[in-house]
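>>> sequence first, predicted coordinates after that:
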Amino acid sequence: MGHRGKRKPLPAEPIAAHIESFAHDGKGIAHVDGRVVFVDGALPGEDVTFVYTEIKRDYAAGRVVEIVTASPDRVPARCRHFALCGGCSLQYLSEDAQIALKEDLLLDQFRRIGKVEPAAQFPPLRGPHWSYRSRARLGARYVAKKGRELVGFREHASAKIVDMTDCPVLHPALGERIQAFAELIEGLSLRERLPQIEAAVGEERTALVFRVLEDPTAEDFARLARFGKDQGLDVYIQREGRDSVAPVYPETAHDLSYSLPEWEVTFRFGPLDFTQVNMAINRQMIDQVMQVLDPQPEERVLDLFCGLGNFTLPLARRAGHVTGVEGGAEAVARAIRNAADNGIGNVEFHVADLSKPESCGSWAGREYHKVLLDPSRSGALEILQCVPNWKAGRIVYVSCNPSTLARDAGVLVHEYGYRLLKAGVMDMFPHTAHVESIAVFER
């Protein structure tokens, strides 16, 4: 009995392998001893040596030791922390090859999971590959052994925080200040009780929310306020849940904002509100949705998972009436305020848990000409049972997870008689295996 928990040690010797293809998370796939091995850091077509990091009965995982024959798509990683940092996974893959990988993954998921195939493909939406990320959750930890504070992303598959000096994918307001954040926290009395910073960049202001596990001293407050003033940043502390977020500098909280000049809309949001991380791609994505949904002055449009109105308000500039629905009451309050601030009156908003259609209000039983879905990673499966009520001629689905998009596409096509007209990827998260995509369905 006592021997069952004993794990066989992993072989220490590097093993040779040929990488055949990509897995959905960007790892290379090889076959060794009749078993699939997912090799971190390897590209299709490469001959590599790797060491095992995990061996299960039907698959194994490993990480590259040496590239014996390199892929023509391999490029040097630009960031000095890339080998350790879990923030990016694909910096060694050229930009064009990253896009091609994401397109292949999307089509593969459609075929395998949804048993559907788009009739056509959108050209990919592309934006800046560096300095693009306008929001981040940065870990913070005081490491006694090093005698200093570390601030940054976590290491690959680890809770450890990378010893970072800067980050080239973050907006410069954040990425160039990593060292400054670490030095600030190092001088606080509660440096060992401050696990993270939530950072958000707007067009005119940048906000930092320091999560603290005990109350700061008067000296801590003075230090945080001085830092905010010197660096031109809005500084907040968060002691408990979201409602405990309190401004330190300036003393009154100011909204962050971003604008969509083409649609004459400006959004205001708080430092913890959900907004897209890549503002350049967000603008292109909204333009694309407007083009393919093509709302007309006499049409009613339903916008599900509407957040603070990112799509709702531009749609309302063209459509007759737009109904926005979102699970979070705070986001809906924000959307209502944004509509009022922009003088948009042809919208209504509802708070509803879209994973429980039975609890949805009267809006779920109405008819709409067109529907937009923009769910979280878990997709929109439950609310699709309301599709027959809506009788929508066109549905546009924006997704951050190709496998749940593929599953839901299968339902729309095989159960509700829609055609998958067109789909494509949007490069929202360069250098990661994260795939953002858009799909258009017609009845």
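Cool, got the structure.
>>> from now on I want contacts and neighbour counts done on CA atoms only, so please keep to that.
Fine.
>>> now do the buried residues in the top strand by length along the chain.
Using DSSP state E to define each element, the chain has its longest strand at strand 59-69. For strand 59-69, a neighbour-count test (16 or more other CA atoms under 10 Å) marks Ala60, Ala61, Gly62, Arg63, Val64, Val65, Glu66, Ile67 as buried.
>>> same thing with stretch 297-306?
Arg300, Val301, Leu302, Asp303, Leu304, Phe305, Cys306.
>>> got a list of contacts for that stretch?
295, 311-312, 315, 318-327, 354, 368-375 (CA atoms under 8 Å, 6 or more residues apart in numbering).
>>> can you flag which of these belong to helices?
Among the contacts of stretch 297-306, the ones falling in helices (DSSP state H) are Thr312, Leu315.
>>> ok so, going back, residues contacting the longest strand of the chain, please?
The contact list for strand 59-69, computed with CA under 8 Å, 6+ apart, reads 14, 35-42, 46-55.
>>> over to stretch 4-13?
Residues outside stretch 4-13 that contact it (CA under 8 Å, 6+ apart) are Val51, Tyr52, Thr53, Glu54, Ile55.
>>> okay, now the fourth one: neighbour count?
A count of nearby residues for Glu54, using other CA atoms under 10 Å, gives 15.
>>> how about it, secondary structure?
Taking DSSP: H, G, I helix; E, B strand; the rest coil as the rule, one finds Glu54 in the strand state.
>>> quick one, what contacts it?
Contacts of Glu54 (CA under 8 Å, 6+ apart): Leu10, Ala60, Ala61, Gly62.
>>> try Leu412
Listed by CA under 8 Å, 6+ apart, the contact partners of Leu412 are Leu384, Tyr418, Arg419, Phe441.
>>> cutoff 10 Å now
By CA atoms under 10 Å, 6 or more residues apart in numbering, the contact list for Leu412 reads 114, 381, 384-385, 387, 395, 406, 418-420, 441-443.
>>> on that earlier part again, buried members of the contacts of strand 59-69 into PyMOL, please.
Selecting only the buried entries of those in PyMOL, with 16+ other CA under 10 Å as the criterion:
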select buried, resi 14+37+38+39+40+41+42+46+47+48+49+50+51+52+55
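>>> let me have the contacts of stretch 4-13 in JSON lines, extended by distance to Phe181.
As requested, the contacts of stretch 4-13 are arranged in JSON lines below (distance: CA to CA, whole Å):
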{"residue": "Val51", "distance to Phe181": "36"}
{"residue": "Tyr52", "distance to Phe181": "36"}
{"residue": "Thr53", "distance to Phe181": "33"}
{"residue": "Glu54", "distance to Phe181": "36"}
{"residue": "Ile55", "distance to Phe181": "39"}
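>>> Val169: which of the residues you listed is nearest?
Ranked by distance to Val169 (CA to CA), the contacts of stretch 4-13 are led by Thr53 at 27.5 Å.
>>> the closest residue to Arg443 other than its chain neighbours: neighbour count?
What sits nearest to Arg443 in space, not counting adjacent residues and going by CA to CA, 6 or more residues apart in numbering, is Tyr418, at 4.4 Å. For Tyr418, the tally of surrounding residues (other CA under 10 Å) stands at 20.
>>> one more structure, for comparison:
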Amino acid sequence: MAQFYSAKRRVTTRQTVTVTVDDLDLFGQGVARHNGKAMFISGALPGEQVEVDITEDKRQFSRGKARRILTASEQRVKPLCPHFSHCGGCQQQHAALPLQQQSKASALARMLSRESGQPVAVDEIIGGSAYGYRRRARLGLNYQPKNQTLQMGFRKPASNDLVNITQCPILKPELNALIQPLHQCLGSLQAVRRLGHVELVLADNGPLLVLRHLDALNAADRLKLEQFSHKHQLALFLAPDSDKLEQVSGEMPYYQSDRMKLTFSPRDFIQVNDQVNQQMVAQALAWLDLQPDDKVLDLFCGMGNFTLPLAKLVQNVVGVEGVAALVAKGAYNAQLNNLSNVTFYHQNLEEDVTRQPWAAQGFTKVLLDPARAGAPGVMQHIIKLAPQRVVYVSCNPTTLARDSQTLLTSGYQLERVAMLDMFPHTGHLESMVLFSKT
């Protein structure tokens, strides 16, 4: 039988080396130098000497996993979560919070400096509690026929497999306390084989639960779920598909932004870290240096997280959002808070906006809070508006750096940079930048 050589077939020998770690990247990996190139090491911290199993060896970098810590860092701490290292939700619980924040701030400064061609420093870090901060979570559900049990939890790193969790210390305590009784309740349902996922949200008026089920629930299952909601004093919503949502018990949720009441649907986007969100809104308003006669444009405004607090301080605010349901909710929230100087528009901000009714107004200040893709479609229009100040809130430093270049080459200067530690123990890097017109 003939055998043929395949270039794709590679036989590698697992290699173990000893290195000293110099840095921590924003994803919580230690960074060392080996054979003249960068090595990224999961489970290692700066200053540590570690024995590393090399898992990937490329021309420009390599990756490895810490097999043994020979010299431990003073900033190494014991993770609170028993599922850490198995669950893919957190990557940095072994690192002290100040080290996590500083590594993210350094990464942000490097990216903005490289894009702007000038040294950029992070002026401040806006953070909060390391644990008990997350007010929203989606837990996967998977029935195991072999042992007839229901798995409930988060995905493993780089995998679709679930880690069956008993607790999650980064969740708000009210949500963390629901995990085990909820698991028992769902596992007892007759529809246990046909459940999709469950969402937990802590609103200011209490917790809520959204259950995605793949088949219609019978009367007995519905009764069990309703009894569970009453016992644990939570609002219950059932989702038979991705579009429908049935409210079974409880009130519609709301949260507060700068003392403004914002109602929302359980599926609407809200910032998961309320403590950081409150500080972020206050800082954005301060950076804009708002005056009573200002006209402010809030792009990617959602349901009014920034829009409504802005409207309390200036003559006129326009909020523009690409999701129609959020626009309707923003208008409702403005009415709820007795604000008559704010208008919401539904608009795809990737399209040409120059002919829209709101686009030609004389805005003096602009705030934008885009999704991870950034705001390339609207940056040139912001320049045409020539606002005095622009505050850009970002959840992706790469697209922030790209969009910043548009402003920097059009007569704006970068005034302030804040790192928003919205997601401690994870690799998510959020930030906020102030630009002013020179």
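Sure, I can see it. These figures come from a predicted structure and were not determined experimentally.
>>> aligned to the residue nearest to Arg443 of the first structure, what sits in the second structure?
Aligning on TM-score structural alignment places Tyr418 of the first structure opposite Tyr412 in the second structure.
>>> so how far is Leu368 of the second structure from its match?
Counting by CA to CA, to the nearest Å, the separation of Tyr412 of the second structure from Leu368 of the second structure is 16 Å.
>>> ok so, going back, surely the match of Tyr418 of the first structure meets Gln388?
Yes. Contact criterion CA atoms under 10 Å: Tyr412 of the second structure and Gln388 qualify, at 9.0 Å.
>>> which one of the contacts of Leu412 of the first structure sits closest to Glu264 of the first structure?
Closest to Glu264 of the first structure, out of all of the contacts of Leu412 of the first structure and judged by CA to CA, is Ile395, at 24.4 Å.
>>> residue contacts, the closest one?
Shown in contact with Ile395 of the first structure (CA under 10 Å, 6+ apart): 292-293, 301-302, 369-373, 387, 412, 418-420, 439-443.
>>> to which residue of the second structure is it aligned?
Aligning on TM-score structural alignment places Ile395 of the first structure opposite Val390 in the second structure.
>>> tell me the secondary structure at that match.
Secondary structure, three-state DSSP: Val390 of the second structure is strand.
>>> show the contacting residues for the nearest residue to Ala207 of the first structure once chain neighbours are set aside.
Take Ala207 of the first structure and drop its neighbours on the chain: the residue closest to it by CA to CA, 6+ apart is Asp234, 4.5 Å away. Counting by CA under 10 Å, 6+ apart, Asp234 of the first structure touches 199-200, 205-209, 224-225, 227-228, 247-256, 271.
>>> please redo it, this time with the cut-off set to 8 Å
Per CA under 8 Å, 6+ apart, neighbours of Asp234 of the first structure: Arg205, Thr206, Ala207, Leu208, Gly228, Pro247, Val248, Tyr249, Pro250, His254.
>>> ok, now Gly393 of the first structure?
Going by CA under 8 Å, 6+ apart, Gly393 of the first structure touches His369, Lys370, Glu442, Arg443.
>>> how about stretch 222-241 of the second structure: buried residues?
The neighbour-count check on stretch 222-241 of the second structure (16+ other CA under 10 Å) flags Leu225, Glu226, Phe228, Ser229, Leu234, Ala235, Leu236, Phe237, Leu238, Ala239, Pro240 as buried.
>>> any idea how far the second one lies from Phe237 of the second structure?
So that's Glu226 of the second structure. Glu226 of the second structure is 10 Å from Phe237 of the second structure, by CA to CA.
>>> who touches both of the two?
With contacts taken as CA under 8 Å, 6+ apart, Glu226 of the second structure and Phe237 have Val248, Ser249 as neighbours in common.
>>> sorry, back to before: can you check which residues contact both of Tyr412 and Gln388 of the second structure?
Shared contacts of Tyr412 of the second structure and Gln388, defined by CA under 8 Å, 6+ apart, are found at Ser436, Lys437.
>>> name the element the aligned partner of His83 of the second structure in the first structure belongs to?
Under the alignment (TM-score structural alignment), His83 of the second structure pairs with His81 in the first structure. Assessed by DSSP states H and E, His81 of the first structure sits outside every helix and strand.
>>> and His81 of the first structure, what does it touch?
By CA under 8 Å, 6+ apart, the contact list for His81 of the first structure reads Val162, Met164.
>>> 7 Å - rerun?
Contact analysis of His81 of the first structure by CA atoms under 7 Å, 6 or more residues apart in numbering lists Met164.
>>> one more: Thr165 of the first structure?
Contact analysis of Thr165 of the first structure by CA under 7 Å, 6+ apart lists Ile178, Gln179.
>>> if you set the cut-off to 10 Å instead, what comes out?
By CA under 10 Å, 6+ apart, the residues touching Thr165 of the first structure are Arg80, His81, Leu150, Val151, Gly152, Gly175, Glu176, Arg177, Ile178, Gln179, Ala180, Ala182.
>>> for Ala83 of the first structure, same thing?
Listed by CA under 10 Å, 6+ apart, the contact partners of Ala83 of the first structure are Gly41, Ala77, Ser89, Gln91, Tyr92, Glu155, His156.
>>> burial measure for the last one, as a count.
The local packing of His156 of the first structure (other CA under 10 Å) involves 17 other residues.
>>> just the fourth one next, same as before
When neighbours are defined as other CA under 10 Å, Gln91 of the first structure has 20 of them.
>>> and it? What does it align with in the second structure?
Counting by TM-score structural alignment, the partner of Gln91 of the first structure is Gln93.
>>> element containing its match, please.
Under DSSP H and E, no helix or strand contains Gln93 of the second structure.
>>> contact partners for it?
Residues near Gln93 of the second structure by CA under 10 Å, 6+ apart: 28, 43, 76-81, 84-85, 100, 130-131, 424-426.
>>> just the helices in the second structure please.
Secondary structure of the second structure by DSSP H: the helices cover 97-116, 173-176, 179-187, 219-231, 274-287, 307-311, 324-336, 379-385, 397-408.
>>> deepest of the ones you listed, which one?
helix 307-311 (a mean of 25; mean count of other CA atoms under 10 Å).
>>> Provide the aligned range in the first structure for that one.
Mapped onto the first structure using TM-score structural alignment, helix 307-311 of the second structure spans residues 312-316.
>>> quick one: that stretch to the second structure mean distance?
Taken over the aligned residues, the distance from stretch 312-316 of the first structure to the second structure averages 0.3 Å (mean CA distance after the TM-score superposition for the first structure).
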